[in-house]
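Participant: pasting the sequence and the predicted model now:
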Amino acid sequence: MALHASSGLLAAAAAGGLGPRKVHRIRAAVSTETTEEGKVQLGGSDLKVTRLGIGAWSWGDTSYWNNFEWDDRKMKAAKSAFDTSIDSGITLFDTAEVYGSRLALGAVNSETLLGRFIKERKERNPEVEVAVATKFAALPWRLGRQSVISALKDSLCRLGLSSVDLYQLHWPGVWGNEGYIDGLGDAVQQGLVKAVGVSNYSEKRLRDAYEQLKKRGIPLASNQVNYSLIYRVPEENGVKATCDELGITLIAYSPIAQGALTGKYTPENPPTGPRGRIYTPEFLTQLQPLINRIKEIGQNYQKTPTQVVLNWLIAQENVVPIPGAKNAEQAQEFAGALGWRLTNEEVDELRSLASQTKPVIGFPVEKM
């Protein structure tokens, strides 16, 4: 599954400034703090990102999101989502080397698309700032720290960048996890990344990774996990509390439960494809009282259900949601989750209502 960049592309990347980087001391554990620019510090790193990011899992995908079809129309829609996000003040984009099928006809790797969008935007406005987060796939045949650096350089070539802002381990490996963490540290010291994180890590793995990087003076900036109003496992398994304790930002993927919390789907109109096997008519029937209350609260703020549930996550503090945007309309709607806040009473009420719903089945390893 791994792709290998040509030596010419790697040489070009090296010429762009992949030099050694000074490692900064780890700050004391703190929750994510809003900066004067309206951004938040990602964990104990120096990286500042917008309070909400955009997930690019669907860009180029032909297996889960796009019904085995990727065409020019969908590419233009993704490009519009990218531009609208930036125009709305959202500049964090999360992708991965395994997003987008490389087998199906017409499919494009998500990193390649994001890199193309960034290049086209910078040609119009060289001063535009984009924060790129991507991920290393812990595939069974990838062994040791050098495999992380090799995969990262391949990702940089697809993105057309000399470095990325955040590099994450997509999921724990079957073996070699210590080597992977060493590889993250090497990436920081070689100036290939500004910050490093993990994804789908349990409390124990999270603590181990944090301590291993700490020995090198490198902060573990983030843990990206499945987290939404109806999938609150990070609150129950110690991951959220550990992130707060150690000053690691929790990045929430599937924050609107892959559309189930938007109010778009009903028992009579469930989602199609793989999502239909998770969000069944029976589950959507249980979900309706919560959806109705979300709509009522949204009306008080003149906000959509999507904006309410994203704001609920932001209100948890130390959480950066990354909903996936397929088009400009979705990106614009996500931006409406910023600049206001649910009351503590509303936050608690929604959690209480959601707890009465049978927990949705999550993805132990998302987006593999």
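Facilitator: Noted; the coordinates are in hand. These numbers come from a predicted model, not from an experiment.
Participant: CA atoms for contacts and neighbours, from now on please.
Facilitator: Fine.
Participant: does Trp70 belong to a helix or a strand, and which?
Facilitator: Taking DSSP states H and E as the definition, Trp70 sits outside all helices and strands.
Participant: wait, it touches Asp61, no?
Facilitator: Yes: assessed by CA atoms under 8 Å, Trp70 is found in contact with Asp61 at 7.0 Å.
Participant: setting aside sequence neighbours, what's the nearest residue to Lys326?
Facilitator: Nearest residue to Lys326, sequence neighbours excluded (CA to CA, 6 or more residues apart in numbering): Ala78, at 5.3 Å.
Participant: mind checking how far that neighbour is from Ala328?
Facilitator: Distance, Ala78 to Ala328, using CA to CA, to the nearest Å: 8 Å.
Participant: Phe117 too?
Facilitator: 14 Å.
Participant: okay, and the common contacts of these two?
Facilitator: Phe82 (CA atoms under 8 Å, 6 or more residues apart in numbering).
Participant: and Asp61, which of the three is it?
Facilitator: coil (DSSP: H, G, I helix; E, B strand; the rest coil).
Participant: take a look at this one as well, against the first:
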Amino acid sequence: MAVNVSSACFSVVSYKKVKRIKGVASEDFAALRTEEEKVKIGGSELRVTRLGIGAWSWGDTTYWNSSGWDDRKLKAAKAAFDASVDQNPPTGPRARIYTSEFLTKLQPLLNGINEIGENYGKTPTQVVLNWLIAQENVVPIPGAKTAEQAEEFSGALGWRLSNDEVDELRSLASKIGPVPSSPVENL
């Protein structure tokens, strides 16, 4: 007997394999609603039903394609998503964390990561993973969804930040202070 936890946040006890549940917004469902019931996403002209607003996984295009998504619709959805992120501040628990003050404090660390990456010919992701490995009390477990992501993550291996670079990033990070009311801390 196995306990399987699906992405729907409930556990199932069974003797057989449990299929992973995915939420997919269907354009056909959105077409059933009148235009007045739809909401505009961010600063774009794309209007969707409230049910169509949620977390979008950019890597799961197989589900989009099976729902009739084509390149034009995909670009329109991505543009709407980007516009909503750019023009709308975070809401809910994230609004307490990602304030403009916090993001301003974060900028020197991001600049340091980018500068070190340029010196080594590495991406910011590779620098951060290497920095985590250099902590010696952290085991980063990056979740790659594509071969390209796995390849990028592997670029964090085979080299090491200098002690001075580790100390510099640690110093920049310490100036940010603790993340205020992290939702994870409230679980």
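Facilitator: Sure, I can see it. Since the model is a prediction, treat every value here as computed from it, not as a measurement.
Participant: related to what we said a few turns ago, the residue nearest to Lys326 of the first structure against Gln330, yeah?
Facilitator: No: counting by CA under 8 Å, Ala78 of the first structure does not reach Gln330; the two are 10.3 Å apart.
Participant: can you pull the buried residues of the lengthiest helix in the second structure?
Facilitator: Determined from DSSP state H, the single longest helix within the second structure is helix 100-120. In terms of neighbour count (16 or more other CA atoms under 10 Å), helix 100-120 of the second structure has its buried residues at Phe102, Lys105, Leu106, Pro108, Leu109, Leu110, Gly112, Ile113, Asn114, Glu115, Ile116, Gly117.
Participant: tell me what it is packed against?
Facilitator: Packing contacts for helix 100-120 of the second structure, counted by 3 or more CA pairs under 8 Å, 6 or more residues apart in numbering; DSSP states H and E, involve helix 124-134, helix 163-174.
Participant: so which of these is the most packed in?
Facilitator: helix 124-134 (a mean of 20; mean count of other CA atoms under 10 Å).
Participant: report the buried residues of the following helix or strand past that one.
Facilitator: Going down the chain from helix 124-134 of the second structure, the next helix or strand is helix 147-154, by DSSP H and E. For helix 147-154 of the second structure, burial by neighbour count (16+ other CA under 10 Å) applies to Glu152, Phe153.
Participant: have a look at how far, on average, helix 147-154 of the second structure is from the first structure.
Facilitator: Once fitted to the first structure, helix 147-154 of the second structure is off its aligned match by 2.7 Å on average (mean CA distance after the TM-score superposition for the first structure).
Participant: who's in contact with that helix?
Facilitator: Thr123, Thr125, Gln126, Leu129, Pro142, Ala144.
Participant: pick the one among these closest to Ala30 of the second structure.
Facilitator: Ala144 (31.2 Å; CA to CA).
Participant: how about that closest one, what's its partner in the first structure?
Facilitator: Using TM-score structural alignment as the criterion, Ala144 of the second structure maps onto Ala325 of the first structure.
Participant: that match - how many residues pack around it?
Facilitator: By other CA atoms under 10 Å, 25 other residues sit near Ala325 of the first structure.
Participant: quick check, it in contact with Ile54.
Facilitator: Yes: counting by CA under 8 Å, Ile54 is a contact partner of Ala325 of the first structure at 6.4 Å.
Participant: the residue nearest the centre of the second structure and Lys22 of the second structure, how far apart?
Facilitator: The centroid of the second structure falls nearest to Ser57 when counting by CA atoms, centre = their mean (8.8 Å). Separation of Ser57 of the second structure from Lys22 of the second structure (CA to CA): 10 Å.
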